[in-house]
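# using only what follows, build the 3D model:
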Amino acid sequence: MRRLIKLDCIPKFSIDSKYKCTTCVEAKQTRSSFKSVERITEPLDIIHTDVCDLKSIPTRGGNKYFITFIDDSTRYCYVYLLKSKDEAIDKFVLYKTEVENQINKKIKVLRSDRGGEYVSPFADICAQNGIIHECTTPYSSQQNGIAERKNRTLKEMMNAMLISSGMSQDMWGEAIVSATYILNKIPFKKKDVTPYELWMGRKPSYKYLTVWGCLAKVVVPPPKVQRIGPKTVDCVFIGYAHHSSAYRFLVYDSKNPEIHNNTIMESRNASFFEEVFPCLRKELPSSSTPVDEIVHDKDQEQLEAEEVEPRRSKRQMIEKSFGPDFLTYMVEGEPQTYRDAVTSSEIPQWKETIKNEIDSILQNHTWELVDLPPGCKTLGYRWIFKRKMKADGSIDKYKARLVIKGFRQKEGVDYFDTYSPVTRITSISLVLAIAALRNLEVHQMDVKTAFLNGDLEEEIYMEQPEGFSAPGQEGKVCKLVKSLYGLKQAPKQWHQKFDQVMLNNGFKINEYDKYVYVKNTMRGYVILCLYVDDMLIVGSDDKMIKSTKDMLKARFDMKDMGLADVILGIKINRTQHGLVLSQSHYVEKILEKFNEGDTSVAQTPVDTTQHLSKNKGEGVAQLEYSRIIGSLMYLMTCTRPDLAYAVSRLSRYTSNPSSEHWKSMKRLLRYLRYTRNYGLHYGRDPAVIEGYSDAHWISDMKDSKSTSGYVFTLGGAAIVWKSSKQTLIARSTMESEFLALDKAGEEAEWLRQFVEDVPGWPKPMLAICIHCDCQSAIGRAQSAMYNGKSRHIRRRHNTIRQLLSMGVISIDYVRSKDTIADPFTKGISRELVHKSSRGMGLKPFEQVCTKENLS
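The predicted structure is shown next:
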């Protein structure tokens, strides 16, 4: 307009420069520009951080991400590799501890984006240490430009290093670390000094730097030197050792039998050939190469291929040993057949475990070779291969099992009865709680070939295993003398044999869990829990535990695993004040498998405003839904009572889930992400069993049945719990509470009878107190007569009255806000979830450790 007025195209008029046109703003509004900021800071005044996801294959150690911490003043950078984003908090604590100790200053400000890895508990740690946690504006990564540019530079350098050297993509972790090491010793634009000099206070040395990915002749360590043969091995240079004046190498070609290819070693004695890159592919023929030198006659090629026998390697196969410090991670599925195992990339490991399995079978005299009698048929077999994983996700060991095809057995002919020796999870929790109360040691043993110990009474024949046929007796079959994996009666025969051995050595069976054995002597006592082939041994005396182990080793092929670490996927952590049971690694596997893309969290497992009902339309991802429910059920049964109501509620719709059910499921997984480090903490007191019972009457008009729940604690943590839909229709709140009280009384009776056989438990037995928040239900239970018309209530009234009169239980009133059984019957608020979880002994393992360190 001003230009038109200046050119006299339109009449002159005044224009208000402060006026804003709302239409123009709505149509033309853009983001505000970002301006560079000049800051004068001291070391550790501001730390910039960011997590980078390369969306590539994992490194050799299973890392998928890396996190950087850059000091604003010196631009000195630390980098850490991560397996998952939730490890960011652990790396920050590690970084904070190191730099504050080295610089003798405190971190004041931490700047990051709004990623899920930087929310609670990351923000809580910053607040506890007085660190201001600055977050960028949503969708404005430019405000964290220093960290973003550093990550981009590192990725570009890493990509160039991999391409120029020809290294595989799983080496990107080594490349990132090396690139960071080099950038710290290069001056940045605004200053003529290096970050290393500003951070360390001395100039860096460049004499030892060399080309990444080049060939290196590394001297063989003295213990592995051969008198005849080369004194070096061919390696590829992959970086610099952390806090050590050594180089890191990847063994490329080794002629030394004790140093294996594709392993990582550190050394300072090496000769580098910086123009040779062993991993680079050979160059293709150039366009200037004559055609007649490249293209050959097809008929002649075919004739040569038919006449010349394929070349076979004469090198002797050598078993590989990567050493105790080398962690391997699963990159492919288990072999399905014997041939798959002996032709896979892990031949030495599978061959060794197959040989061990056959040796165990032969040493145990499991079969004898005979001619197949007329009219008899042989059963086939199959090899089962499995990798056993540690709690951190690395491979613990390789296992192979020779399994007979027992599904072809006929009941009444080949077997008559079958069952497995499996102790209750409640029994294991109760025994561990007792161990925490009395400060007892908990040991673990494993039977290498449990089912091979049972003696068979039936005649069963099996084919000879492939690759292990007896020379000269290939036509014979195996007549089984002892049990073999896969037989219908194998678990029963194993239990009978184990039962007999334990009873002959002075052990007694707990009458309320047949797979818990107790031995009480003048010297002390031992409690043993059997779960198929895994054993927990708790004793009051080291000599008693040792004598029990020696007895078992003399009768069975046992593996002594020392102090119990992981049992049935449950991690047992020892603290100064007791034991902590957690399944954080299992939680990580669930989240990685079913909720990988979602990084948000929820602080309650159930949305109290959402009402679920049966889906009458088409189901949504029913198979995936049922898999999540199955995974969560095992977690809830073992160590997570706070999930009981949510899992019980969602499992009702497994057959036909709707989008609303999936919405609740996603919220539960978000809560699981928020509480992934929770564990049950059993302490030294109180040394009495207490119970809490609760019920929630019908809350939905479409449903006619109530929900009941109970939980029992010992040593300050839950030992058994349950949340379930009642099978009967309750016509009032009192009736629903009474039904829940009956279920809790049934569980209390079992607990009391179980601990009666535990040595040292106070006698006479005290009644187990059950807390209930319904005074009318308590009054009904204490009343001698029942005048109601409900037959099912009358029967339960008689049962509760009998338990009260026998002194098995006692009932006490507790206010609703103080009962910890409330989350087993309905969704509750965030504060009550936190309060009830602490009441059940459920809290983060890091918090437990922190409190003990402070004390």
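
# all contacts plus neighbour counts: C-alpha atoms, from now on.
Will do.

# ends of stretch 694-703, how far apart?
19 Å (Cα to Cα, to the nearest Å).

# contacts for it next, please.
With contact meaning Cα atoms under 8 Å, 6 or more residues apart in numbering, stretch 694-703 is reached by 611, 613, 704-710, 730, 732-733, 736-737, 740-741, 772-773, 821-822, 824-826.

# which of the residues you listed fall within strands?
707, 708, 709, 710, 772 (DSSP state E).

# kindly write the ChimeraX command that selects the buried subset of these.
Restricted to buried positions by 16 or more other Cα atoms under 10 Å, the ChimeraX selection for those reads:
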select :707,708,709,710,772
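
# among the ones in strands among the contacts of stretch 694-703, which one sits closest to residue 559?
residue 710 (38.1 Å; Cα to Cα).

# who's in contact with the closest one?
Applying Cα under 8 Å, 6+ apart, the residues contacting residue 710 are 691, 692, 693, 694, 721, 722, 723, 740, 743, 744, 821, 824.

# one more, for comparison:
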Amino acid sequence: MLDEMKALEKNETWELVDLPPGKQPVGCKWVFTIKQTPEGKVERYKARLVAKGYTQTYGIDYEETFAPVAKMNSVRTLMSCAVNLDWDIYQMDVKNAFLHGDLQGEVYMHIPPGFESSQTGGKVLRLHRSLYGLKQSPRAWFDRFRQSMLKRGYVQSSADHTLFYKHSNSKVAILIVYVDDIVITRDDSTEVANLKHHLAQEFEVKDLGKLRYFLGIEVSRGSKGIFLSQRKYILDLLKETGMLGCRPTATPIEQNHRLSSDAGTPVDRERYQRLVGRLIYLSHTRPDIVFAVSVVSQYMHDPKSAHMEAVNRILRYLKGCPGRGLLYTIQGNLQVECYTDADWAGSLDDRRSTSGYCAFVGGNLVSWRSKKQGVVSRSTAEAEFRSMAHDICELLWIHILLAELRLYRCKPLMLYCDNKAAIDIANNPVQHDRTKHIEIDRHFIKEKLDRGIVCLPYVTSASQVANVLTKGLPEKTFSMFCSKMGLYDAFAPS
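This next block holds a predicted model:
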């Protein structure tokens, strides 16, 4: 606690003043945490002063609160580029990141518990810098960091506002930030060294060397490429749920499952929501469970016994392959490809279709999604067509990101579809009455085709990788598609 107070005073976080009339001070408390290494060992003990943000009033104590955080799709895209271009990836950590943000407006806080005295009676602290717990702290910190990067000559990306890059002499240095975790990659070693020095002067940072652990994701680099996994997270989850000794299954969801909103008797909603929430986070490196998690997450408001059985099946599947993760290998190109699929009227509750896509950059999977469509489709072709329109948006975003970094090669974006009717509708220059209700999607797709930005080749259903994201599959087919996605179990016995 004393060390924390010294750090706050050194940072000129506040000043002791009398409380002005009409102002209400924010409360504060001490939070004690233990920081562990990826191996589970205690690294250090931490006492942190946290403001009681729930006592703040909107419009008086704060206005805007949203601050962007790095998209995992952006992080994975950078990793695929780094593998194919043989770039190193570094990581830095900002100590007490929120304390660096400059507050706008007047915010007052009570004196921290345990540090009151007779001399401070009736006085409060006026905050000049942000503090953990304040509603506006994330935004204040990111604005301070952004100003520092712009002063250094970096450009903020329009595709991902947490990504900054700098071009010089046909070389590039790239930085992406997730709250206080910074990832840097480049082909300009001199600029990276200068950037680290600049950050050390602006903030109190810790150089963690090459990237090994990021947001609970284990990152390993070897001769084959980069391997991403969440093995420890999975084992901890299985241990907490008592599923370490369960019998594993080969697939995360039954083929032709019949889950609906009234399947079974009610179960503990809080436990169900907690389990599904942890599985959603696990989906950052496990696209093989995305469809199953998407299905069970639709019943979080009123879970039943059949839904809990489906969640337990996902855990049993993870028990059989906890070390499985994404392997990013050297493909020698940065071609952008996407597989799109839709399962027509798959939901028994409202007969809406499920869209799924998986996007590859340089032959490595960087983006995927499984989501129920917002409207009911009247045919398979219509469901596929709606899915195709959404997937083109993702391809265009990847195109913008790579173009900003000057890594995009002038080739059409490949969107593989296994529905000939949807492809014919997209290529047909004539608008028919039967497709007038999807006219906006049709014009959007047609425009990209005419300009040569997107190409729509046909792929057979047997080679449609996105099937994993729209339906339950038999074991053999599921394993084949997982292999094509780049999923690899580094801990499986040879």
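
# could I get the TM-score for this pair?
After superposition, the two chains reach a TM-score (TM-score structural alignment, normalised by the length of structure 2) of 0.95; 493 aligned residues with a Cα RMSD of 2.0 Å.

# picking that back up, got the contacts of residue 710 of structure 1 as TSV, with neighbour count columns?
Below are the contacts of residue 710 of structure 1 laid out as TSV (neighbours: other Cα atoms under 10 Å):
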residue	neighbour count
691	28
692	26
693	33
694	31
721	26
722	22
723	26
740	27
743	18
744	26
821	31
824	28
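
# just send those residues back as a markdown table, with secondary structure and distance to residue 762 of structure 1 too.
Formatted as a markdown table, these follow (DSSP: H, G, I helix; E, B strand; the rest coil; distance: Cα to Cα, whole Å):
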| residue | secondary structure | distance to residue 762 of structure 1 |
| --- | --- | --- |
| 691 | strand | 18 |
| 692 | strand | 22 |
| 693 | strand | 25 |
| 694 | strand | 29 |
| 721 | strand | 24 |
| 722 | strand | 27 |
| 723 | strand | 30 |
| 740 | helix | 28 |
| 743 | helix | 25 |
| 744 | helix | 22 |
| 821 | coil | 27 |
| 824 | helix | 31 |
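
# for residue 607 of structure 1, state which of these is nearest.
residue 824 (14.1 Å).

# list the contacts of that closest one.
Shown in contact with residue 824 of structure 1 (Cα under 8 Å, 6+ apart): 642, 644, 645, 694, 708, 709, 710, 722, 723.

# so how far is residue 709 of structure 1 from the last one?
Read it as residue 723 of structure 1. 4 Å.

# give me the common contacts of those two.
824, 825.

# name the residue closest to the centre of structure 1, please.
Most central in structure 1 under Cα atoms, centre = their mean is residue 585, positioned 2.0 Å from the mean C-alpha point.

# which position in structure 2 pairs with that one?
When structure 2 is aligned by TM-score structural alignment, residue 585 of structure 1 is paired with residue 232.

# over to residue 836 of structure 1?
Checking TM-score structural alignment: residue 836 of structure 1 goes with residue 481.

# same deal with residue 732 of structure 1?
Using TM-score structural alignment, residue 732 of structure 1 pairs with residue 379 in structure 2.

# what about the spatially closest residue to its match that is not a sequence neighbour, neighbour count?
Closest residue to residue 379 of structure 2 apart from its sequence neighbours, by Cα to Cα, 6 or more residues apart in numbering: residue 344 at 7.2 Å. Residue 344 of structure 2 has 23 neighbours, counted by other Cα atoms under 10 Å.

# returning to what we had before: name the helix or strand for the match of residue 585 of structure 1, please.
Counting by DSSP states H and E, the element that carries residue 232 of structure 2 is helix 231-240.

# what sits up against the next helix or strand after that helix?
Using DSSP H and E, the helix or strand that follows helix 231-240 of structure 2 in sequence is helix 269-282. Residues from elsewhere that reach helix 269-282 of structure 2 (Cα under 8 Å, 6+ apart): 230, 233-234, 290, 293, 296-297, 300-303, 308, 311.
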